[in-house]
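Undergrad: Fold the stuff below for me.
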Amino acid sequence: MEDLLAARSQMALSLGFHIIFACIGMVMPFFMATSHYKYLKTGDIQQKNLTKAWSKGVAIFFVTGAVSGTMLSFELGLLWPEFMKHAGPIFGMPFSLEGTAFFIEAIALGFFLYGWDRFNKWFHWFTGVVVGISGLASGILVVAANAWMNSPAGFDYVDGKYINIDPIAAMFNDAWFTQSLHMTLAAFAATGFAVAGIHALMLLKNQNKQFHWKAFKIAIVYGAVAALLQPISGDLSAKDIAERQPAKLAAMEAHFETSKRAPLLIGGLPDEKTKEVNYAIEIPGALSFLAHGDFDAEVIGLDQIPEENHPPVLVTHIAFQIMVGLGMILVALSLLFFFSNWKKKQWQTKRWYLWLYVLATPLGFIALEAGWTVTEVGRQPWIINGFMKTKDAVTPMPGIFYSFLIFTAVYVSLSVIVTFLLYRQIKMVPETYTNDEDKPQDALIPN
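TA: Below is the predicted model:
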């Protein structure tokens, strides 16, 4: 394996693992704060138990996210020294602010975990909210740095030098809002459905049904709302990409030839040699509308872009199709939940209903990984879009392949440990009731 491929593989592996830890770590505190609020308002002991159980999960993901994020920080400098030499002074501000948000999150989490029966109850609840807000801020700041790579701003490029640096303009580049919005909604949808799926499985196993139903409902509401908002965010992102990164949009849709009334492709396998897409379903004019809000608008194809600057079309297109397809499944399940909660509560007692959400447990994170693949692979061959190519940023140090193997072992070990810890936490859920009415009944769903 050549060094460039090894470096890219190591970065992809690191990001692929970290993004899961980070997204759960920044979303779960909001679930925790919601159940805590319900406990404070109603005195429901099951909500207190749920808050404590989720807080332990938040702590686990905070630690693993911190470890994997620290490794990523080192990798940026070790694997891409030329990139950091020029980019570091420009987009360093969001990274430094992310560090501040991380410290606030750590302090607030410590207060929350050890503040039971020590602080004023509403101050204690507020510290949990701060954990969520600071974690969310950390995620947005990191995404703003990534958005800068897609939409460089805040500097002048003269004679191969980056001068007149404006870190504020770099942080609030043209891509930061749409990319941060899309990523935040994806994190809530993925985590919401994953958590809901785990608790749905516990309901199917008839384990502490009152507890797991309350947990399921909180998680699925967050996940469903985010999933229903995501298509709107996707539309904003598509229009933004069409303007700033036409090559990425063309690769996403395997759009080889510039045309008006361009069709939107559903599925299909692009052939980069023949410039054709096989087995795709075409929706005439839909790509033009998606990109420019006009069914007759012209959409730039890969024929207008130098071939050496083409992204890998097959990988980008398939990843985009996976992201959109799974996103639509989550939208359908979101509508099913809200409809059943409104008109068909009896459905929620059925095993088939819960099995749908159990099977959906990994779908949000698969879509999340596919979306990041689109973002990163679709930008290639650039590491700084339009200014620096990835091959020019990689370290000259030999032996990156061995580093890749070591990091792979570390991340696999982290995943195994986290899975074991979470499994133990789920199995240790207390069977605590305030009165006989709170005990599990024969039905899968108590109310």
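
Undergrad: Could you use CA atoms for every contact and neighbour count after this?
TA: Fine.

Undergrad: need the contact list for Glu431.
TA: In this structure, Glu431 makes contact with Asn208, judged by C-alpha atoms under 8 Å, 6 or more residues apart in numbering.

Undergrad: now stretch 114-123, how far from the centre of its chain.
TA: 32 Å (C-alpha atoms, centre = their mean, to the nearest Å).

Undergrad: how long is it end to end?
TA: End-to-end distance for stretch 114-123, by C-alpha to C-alpha, to the nearest Å: 13 Å.

Undergrad: Ok, stretch 158-175 next?
TA: One end of stretch 158-175 to the other measures 23 Å (C-alpha to C-alpha).

Undergrad: For it, list every residue counted as buried.
TA: Under the neighbour-count criterion of 16 or more other C-alpha atoms under 10 Å, stretch 158-175 has 165, 167, 169-175 buried.

Undergrad: Alongside the first, I'd like the structure of this one:
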Amino acid sequence: MNDFIAARSQMALSLGFHIVFSCIGMVMPFFMAVAHYYWLKTDEIVYKNVTKAWSKGVAIFFATGAVSGTVLSFELGLLWPGFMKHAGPIFGMPFSLEGTAFFIEAIALGFFLYGWDRFNKWFHWFTGVIVGVSGLASGILVVAANAWMNSPAGFDHINGQYLNIDPIKAMFNDAWFSQALHMTIAAFVATGFAVAGVHALMILKGKNVLFHTKSFTIAAAFGCVAAILQPLSGDISAKDVAIRQPAKLAAMEAHFHTEKSASLLVGGIPDEEKKEVNYAVKLPGFLSFLAHGDFQSEVTGLDKIAPENHPPVAITHYAFQIMVGMGMAMMLVSVLYFLALWKQKHWLNSPWLLKLFVAATPLGFIAVEAGWTVTEVGRQPWIIYGIMRTADAVTPMPGIAYSFYLFTAVYASLAVIVIFMLYRQIKMVGTLYDKA
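TA: Okay, here's the model as predicted:
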């Protein structure tokens, strides 16, 4: 493994772990706040127990997210000094604001965890809401920085110099809204289905059914609403990418040849040498509609883009297909769940519906990982789209492969520790909160 691939792999590994922690850290406080609100309004002890149980999960993921996020910030400077030399002064504002949001989140979480029976009950609830809002703001600000890499703005690039810097324009670049919207909804989908799936499993096992039913209802509501909305944000993102990054869209769909009324591919195995896709189901005109809102519009293919600027087609295409496939599966489960709430209430107690949620537990995070693969791999070979190549930004320091192996071991250990802590927390629910 050469140092360039090792640096990219280390960054991908770090981001792949951090994105799970950050999604849960962004969303779980809202679940917690809803359960807390129900307790304050109904005085049902089960909601207090749910709130306390979830608050411990929030604390776990806040700590792990803080550690993994700190590692990522160091890696940006250590692995990509060429990038940070020029990009730091331009897109540093969202990172600075993210630090402020993180600081507020940490204070609010401390107030919430240690404020039971010490604060006014509504002020205590409000601190939990602040944890969620500040966590969500942190996520959006980091995504804004990533969006800048896909849609650089707020400076003039003249003779290799980065001049006339406008950090506000850089932060609110053309891609920030579509990426932030898509990522935020994805976080709610992934976390909602993961949490609902865990509680559905416990209901099926007959353990603390009331506790887990209340928990399942809150998580499923968030996850299912977000899953229904996600295709709308995906449509906004696709139309945005078609304009700004035609090479990425072409790689996503393995669209080798520019044509009008372009077909949307479902599945398929790209052959980059022969410039064709085998075994795909083609939906005529749908790619044109997805990209431009018109079934007859022309969609730029990879034949109109210089070969040295082509993203890795196979990886981007497979990741996009996985993301869409997982999203459609969760949307189907959501439709069934809302149908049960509306017309078929007896389904709500049916094992088959709970088993669907159990099966869907990992789908949201698989989709999130696949989506970020599309975002990052689809931008290649650029680290700043159209301006700086990734290969020109990597550190010249040798031995990065050993750093990658070390970080792989560290993150694997962290994953085991987090899983163990969560497993112990779930088991404690049966012995602790039923006695509260």
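
Undergrad: Assuming the best superposition, what's their TM-score?
TA: Scored against TM-score structural alignment, normalised by the length of the second structure, the superposed chains reach a TM-score of 0.99; 434 aligned residues with a C-alpha RMSD of 0.8 Å.

Undergrad: could the buried residues of stretch 158-175 of the first structure go into a markdown table alongside secondary structure and distance to Ala200 of the first structure?
TA: A markdown table is the format used below for those (DSSP: H, G, I helix; E, B strand; the rest coil; distance: C-alpha to C-alpha, whole Å):
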| residue | secondary structure | distance to Ala200 of the first structure |
| --- | --- | --- |
| Ile165 | coil | 51 |
| Pro167 | helix | 46 |
| Ala169 | helix | 45 |
| Ala170 | helix | 44 |
| Met171 | helix | 40 |
| Phe172 | coil | 40 |
| Asn173 | coil | 41 |
| Asp174 | coil | 40 |
| Ala175 | coil | 37 |
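
Undergrad: burial measure for the nearest residue to Ala137 of the first structure once chain neighbours are set aside, as a count.
TA: Among residues not flanking Ala137 of the first structure along the chain, Ala101 sits closest, at 6.6 Å (C-alpha to C-alpha, 6 or more residues apart in numbering). Ala101 of the first structure has 21 neighbours, counted by other C-alpha atoms under 10 Å.

Undergrad: secondary structure class for Ala101 of the first structure?
TA: Look at Ala101 of the first structure: counting by DSSP: H, G, I helix; E, B strand; the rest coil, its state is helix.

Undergrad: distance of the corresponding residue of the second structure for it from Gly57 of the second structure?
TA: Alignment note: Ala101 of the first structure maps to Ala101 in the second structure; criterion TM-score structural alignment. Ala101 of the second structure sits at a distance of 20 Å from Gly57 of the second structure (criterion: C-alpha to C-alpha).

Undergrad: quick one on the thing from earlier: OK, contacts around the match of Ala101 of the first structure?
TA: Going by C-alpha under 8 Å, 6+ apart, Ala101 of the second structure touches 134-135, 137-138.

Undergrad: now, which of those sits nearest Lys435 of the second structure?
TA: The closest of these to Lys435 of the second structure turns out to be Gly135 (C-alpha to C-alpha; 31.6 Å).

Undergrad: where along the stretch 1-150 of the second structure do the strands fall?
TA: For the stretch 1-150 of the second structure, no strands are identified by DSSP state E, counting those that start in this stretch.

Undergrad: and the most centrally placed residue in the first structure, what element?
TA: Nearest to the mean C-alpha position of the first structure, counting by C-alpha atoms, centre = their mean, stands Ala187 at 4.1 Å. For Ala187 of the first structure, the host element (DSSP states H and E) is helix 176-204.

Undergrad: Output the contacting helices and strands for that helix.
TA: Packing partners of helix 176-204 of the first structure (3 or more C-alpha pairs under 8 Å, 6 or more residues apart in numbering; DSSP states H and E): helix 3-42, helix 121-150, helix 209-244, helix 351-359, helix 363-377.

Undergrad: If you count neighbours, what's buried in the second one?
TA: When neighbours are counted by 16+ other C-alpha under 10 Å, the buried residues of helix 121-150 of the first structure are found to be 124-150.

Undergrad: for the last one, same thing?
TA: Of the residues in helix 363-377 of the first structure, those buried under the neighbour-count criterion (16+ other C-alpha under 10 Å) are 363-377.

Undergrad: can you check the fourth one too?
TA: Buried residues in helix 351-359 of the first structure, defined by neighbour count with 16+ other C-alpha under 10 Å: 353-355, 357-358.

Undergrad: now, among those residues, which is nearest to Gln346 of the first structure?
TA: Within the buried residues of helix 351-359 of the first structure, the smallest distance to Gln346 of the first structure is 10.0 Å, found for Tyr353 (C-alpha to C-alpha).

Undergrad: show me the residues around the aligned partner of that closest one in the second structure that make contact.
TA: By TM-score structural alignment, Tyr353 of the first structure lines up with Leu353 in the second structure. Taking C-alpha under 8 Å, 6+ apart, we find Leu353 of the second structure in contact with 337, 347.

Undergrad: now do Ala220 of the second structure
TA: 192-193, 195-196.

Undergrad: what does Leu4 of the first structure give?
TA: Leu4 of the first structure touches 391, 394, counting by C-alpha under 8 Å, 6+ apart.

Undergrad: and if you look at Leu141 of the second structure?
TA: Contacts for Leu141 of the second structure (C-alpha under 8 Å, 6+ apart) come out as 94-95, 97-98.

Undergrad: Just the buried ones from those residues, in PyMOL syntax?
TA: In PyMOL syntax, the buried subset of the contacts of Leu141 of the second structure is picked out as below (16+ other C-alpha under 10 Å):
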select buried, resi 94+95+98
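
Undergrad: Make a markdown table out of the contacts of Leu141 of the second structure and add distance to Gly82 of the second structure.
TA: Formatted as a markdown table, the contacts of Leu141 of the second structure follow (distance: C-alpha to C-alpha, whole Å):
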| residue | distance to Gly82 of the second structure |
| --- | --- |
| Pro94 | 20 |
| Phe95 | 18 |
| Leu97 | 23 |
| Glu98 | 23 |
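
Undergrad: for stretch 266-276 of the first structure, which positions count as buried?
TA: For stretch 266-276 of the first structure, the neighbour count (16+ other C-alpha under 10 Å) marks 267-270 as buried.

Undergrad: same thing with stretch 90-109 of the first structure?
TA: Within stretch 90-109 of the first structure, the residues that count as buried by 16+ other C-alpha under 10 Å are 90-95, 98, 101-102, 104-106, 108-109.
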